[in-house]
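1. Kindly return the folded structure for what I paste below:
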Amino acid sequence: MTDNAPKNSLTLLGLGDMGTALARTWLAAGHRLTVWNRTAAKAAAPAAEGAVVAASPAEAVAANGLVVICLLDDATVGSALDGVDLTGKDLVNLTTGTPAEGRARAAWAEERGARFVDGGIMATPTMIGVPEAGGYVFYSGSRALFDTHRATLEVPAGARFVGEDPGHAALHDVALLSAMYGMFAGISHAYALIEGEDIAPKDLAPLLSEWLGAMGFFVGNAAERLTSRDFTTGVVSSLAMQTAASGTLLRTAEQQGVSAELISPYLDLMRRRLTADPAAHGGEDTAGAITLLKR
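-> Model (predicted):
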């Protein structure tokens, strides 16, 4: 990956699978990179590709104004940077964490004289540096920091700024991952149902993909209803009807010898919304059940 734009220098703390992928991409793009990793042996590959290896986090941070962090967890970030002078530094934290950790780490950085942006990586290491793979990173926190370094941050993957609240990158990350695991749960249950039957998983696969794609309308529909708080206008398949039909799903699972543990929680949520007030909620869209999840 080459271009005629000026190349920035940066520091990267952390050379796990994701950190190594980030390092290789920046190096391939011609950026000057200083790296540090607690296990020094992991720095050998980036060093062979031109990275400067720092002996300590303090040495790595001192080398550049932009410092990208991709460590195990928030506690590791605190441990690695304990006592390190961060005055005037721009910290971009790509370590997986919670919204609360992002906000606390932003305050911690600002107290030490640094600007801070938190990130949530929506990609696997193999997607880094491969634009056609569709990976990207959510960023939130200092808009000025993001704007200053956007070109550098976009080298490994697309960059999407989601607000100046430092917790919003992690919140977007976890929201999307939560939806993904919910989808995985349904797909897993579907495959379990056909185990032992004369139905090949590879034959069910295209049907699952097609059906899940068709049901994607629920994403936008739920967003509109949660915004308007109108769960009754234009309902096609009511909560009462879907709750009644859910019995068939549970009986089929029982008859097929399949645990319903992956789908029962959502069916129970719909039933709870309905039984709270059948007259008020029976004609609603199922999106109304979402309101029960907020404690």
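
2. contacts, neighbours, all on C-alpha from now
-> Fine.

3. What segments of the stretch 151-295 of the chain are strands?
-> Applying DSSP state E, counting those that start in this stretch to the stretch 151-295 of the chain gives strands spanning 158-161.

4. helices or strands up against the host helix or strand of Arg24?
-> In the assignment (DSSP states H and E), Arg24 maps to helix 17-28. On a contact count with 3 or more C-alpha pairs under 8 Å, 6 or more residues apart in numbering; DSSP states H and E, helix 17-28 meets strand 9-13, strand 32-36, helix 44-48.

5. please give me the structure for this one as well, since I'd like to look at both together:
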Amino acid sequence: MPDNASAPTAPTSPTPLTLLGLGAMGTALARTWLAAGHPLTVWNRSPGRSTELALRGARVADTAADAVAASPLVITCLLDDASVREALADADLTGKDLIDLTTSTPAESRARAAWAAERGARFLDGGIMAVPPMIGAPEAGGYILYSGPRALFDEHRDVLSVPAATRYVGEESGRAALYDVALLSAMTAMFAGARHAFALVENAGVDREEFGGLVAGWLAAMAPATAGFGSAPSAEDVTSPAVVEAGDAALFRTAREQGVDTGLLTASAGAVTGI
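-> Have a look, this model is predicted:
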């Protein structure tokens, strides 16, 4: 396993923490920390979401400020960066360690780090590379990216490793957000490609379940090749430009024949002369 990655581990002693945000992801995170024996205080804008966690032993705070006051370690998992600012507007962050797992842009994460420092808190940014069912399930392969002070990450590594494996990606505060959004962008494009594929066969009398298996298998087979974009291709790997152009042209002609919009192909393959 890489030096900057770690699998979930059991902390030597329970760490009290506060979690703001109990959507599907926040609730999944909360369950794992409670199951591991961590004293957990939770807050959510909609109080009804906390009922299950209260039965599992969580302390439910009436306000975000009260929740922050309850623990030295505060984790946010909210809708967006504006939600984080709003939730913490009245909280005293002096001496707190704030870890933001809310999806944000690199610039927003850097601004949030500076904002936290001005209010007396240490800050780590996080990017969750998992869906809720993958939290607390090491075999599922999910992990959480972290960036910010290395010493702060190391200090909390044990508790952060409870929900999912951790991967530290650098001191620069916006790095985790950059990795997060870049990886999500790749996923989004993959899903868009799969939807495009289904649109092509929509009216062709194709068994959709059988075709779905072919799509999944083909994408899985091709996935390892994506790592190659990180290095210069060898001479053996370079496909003739003429072959690429002919292949792209066939993709566009087929989409038009099937009455499917070519916007995705234009974005992914680029504008090819003559098509």
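
6. TM-score, when you put one on top of the other?
-> Scored against TM-score structural alignment, normalised by the length of structure 2, the superposed chains reach a TM-score of 0.89; 267 aligned residues with a C-alpha RMSD of 2.2 Å.

7. circling back: with mean neighbour count as extra columns, can I get the helices and strands packed on helix 17-28 of structure 1 in a markdown table?
-> As requested, the helices and strands packed on helix 17-28 of structure 1 are exported to a markdown table (neighbours: other C-alpha atoms under 10 Å):
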| stretch | mean neighbour count |
| --- | --- |
| strand 9-13 | 25 |
| strand 32-36 | 24 |
| helix 44-48 | 14 |
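
8. Tell me which of the ones you listed lies nearest to Trp26 of structure 1.
-> The closest of the helices and strands packed on helix 17-28 of structure 1 to Trp26 of structure 1 is strand 32-36. By C-alpha to C-alpha, the value is 7.4 Å.

9. Measure the mean distance from the closest one to structure 2 post-superposition.
-> Its matched residues in structure 2 lie on average 0.9 Å from strand 32-36 of structure 1 after superposition (mean C-alpha distance after the TM-score superposition for structure 1).

10. what stretch of structure 1 lies opposite the longest helix anywhere in structure 2 in the alignment?
-> Longest helix of structure 2, by residue count under DSSP state H: helix 175-200. With TM-score structural alignment applied, helix 175-200 of structure 2 matches the range 168-193 in structure 1.

11. All the helices of the stretch 101-250 of structure 1, residue numbers only.
-> Applying DSSP state H, counting those that start in this stretch to the stretch 101-250 of structure 1 gives helices spanning 143-153, 168-194, 201-214, 217-228, 239-255.

12. okay if I get those as CSV plus distance to Ala48 of structure 1 and mean neighbour count?
-> Output for the helices of the stretch 101-250 of structure 1, formatted as CSV (distance: least, C-alpha to C-alpha, whole Å; neighbours: other C-alpha atoms under 10 Å):
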stretch, distance to Ala48 of structure 1, mean neighbour count
helix 143-153, 21, 16
helix 168-194, 33, 16
helix 201-214, 43, 12
helix 217-228, 46, 12
helix 239-255, 55, 15
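
13. got those helices as CSV, with distance to Ala279 of structure 1 columns?
-> Shown next, in CSV, are the helices of the stretch 101-250 of structure 1 (distance: least, C-alpha to C-alpha, whole Å):
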stretch, distance to Ala279 of structure 1
helix 143-153, 48
helix 168-194, 29
helix 201-214, 30
helix 217-228, 19
helix 239-255, 10
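
14. nearest to Thr34 of structure 1, of these?
-> Nearest to Thr34 of structure 1, of the helices of the stretch 101-250 of structure 1 and by C-alpha to C-alpha, is helix 143-153 at 14.2 Å.

15. average gap between that closest one and structure 2?
-> Per aligned residue, helix 143-153 of structure 1 averages 1.0 Å (mean C-alpha distance after the TM-score superposition for structure 1).

16. What range does that helix cover in structure 2?
-> Mapped onto structure 2 using TM-score structural alignment, helix 143-153 of structure 1 spans residues 150-160.

17. So which bit of structure 2 is stretch 15-31 of structure 1 matched to?
-> Aligning stretch 15-31 of structure 1 against structure 2 (TM-score structural alignment) gives residues 22-38.

18. Go through the matching stretch and flag the buried ones.
-> By 16 or more other C-alpha atoms under 10 Å, the buried positions in stretch 22-38 of structure 2 come out as 22-23, 25-34, 36-38.

19. what's it in contact with?
-> 10, 14-17, 19-21, 40, 42-44, 49-50, 53, 56-58, 77-78, 131-133, 135-136, 159, 162-163 (C-alpha atoms under 8 Å, 6 or more residues apart in numbering).

20. can you do 7 Å?
-> Residues outside stretch 22-38 of structure 2 that contact it (C-alpha atoms under 7 Å, 6 or more residues apart in numbering) are 14-16, 40, 44, 49, 77, 132, 135-136, 162-163.

21. The residues you listed: which two are farthest apart?
-> Spanning the widest gap among those are Pro14 and Arg49, at 24.0 Å by C-alpha to C-alpha.

22. hmm, back to that, list the contacts of the match of helix 143-153 of structure 1.
-> Stretch 150-160 of structure 2 is contacted from outside by 9-11, 15, 171, using C-alpha under 7 Å, 6+ apart.

23. if you set the cut-off to 10 Å instead, what comes out?
-> Applying C-alpha atoms under 10 Å, 6 or more residues apart in numbering, the contact partners of stretch 150-160 of structure 2 are 6-17, 29, 33, 36, 38, 73, 75, 97, 99, 122-125, 144, 146-147, 165-172.

24. What subset of the residues you listed is buried?
-> If we count by 16+ other C-alpha under 10 Å, the contacts of stretch 150-160 of structure 2 have these buried: 6-9, 11, 14-17, 29, 33, 36, 38, 73, 75, 97, 99, 122-125, 144, 146-147, 165-172.

25. Give me the neighbour count for the aligned partner of Ala64 of structure 2 in structure 1.
-> Aligned counterpart of Ala64 of structure 2 in structure 1: Pro57 (TM-score structural alignment). Neighbour count for Pro57 of structure 1, taken as other C-alpha atoms under 10 Å: 22.

26. With respect to Leu214 of structure 2, which of the contacts of stretch 22-38 of structure 2 is nearest?
-> Nearest to Leu214 of structure 2 among the contacts of stretch 22-38 of structure 2: Pro132, at 26.1 Å, using C-alpha to C-alpha.

27. Need the counterpart of that closest one in structure 1.
-> Aligning on TM-score structural alignment places Pro132 of structure 2 opposite Pro125 in structure 1.

28. of all the buried residues of stretch 22-38 of structure 2, which two lie farthest apart?
-> Largest separation among these by C-alpha to C-alpha: Gly23 and Gly37, giving 21.1 Å.

29. Can you check which strand is longest in structure 2?
-> Once structure 2 is assigned using DSSP state E, the strand that runs over the most residues is strand 122-129.
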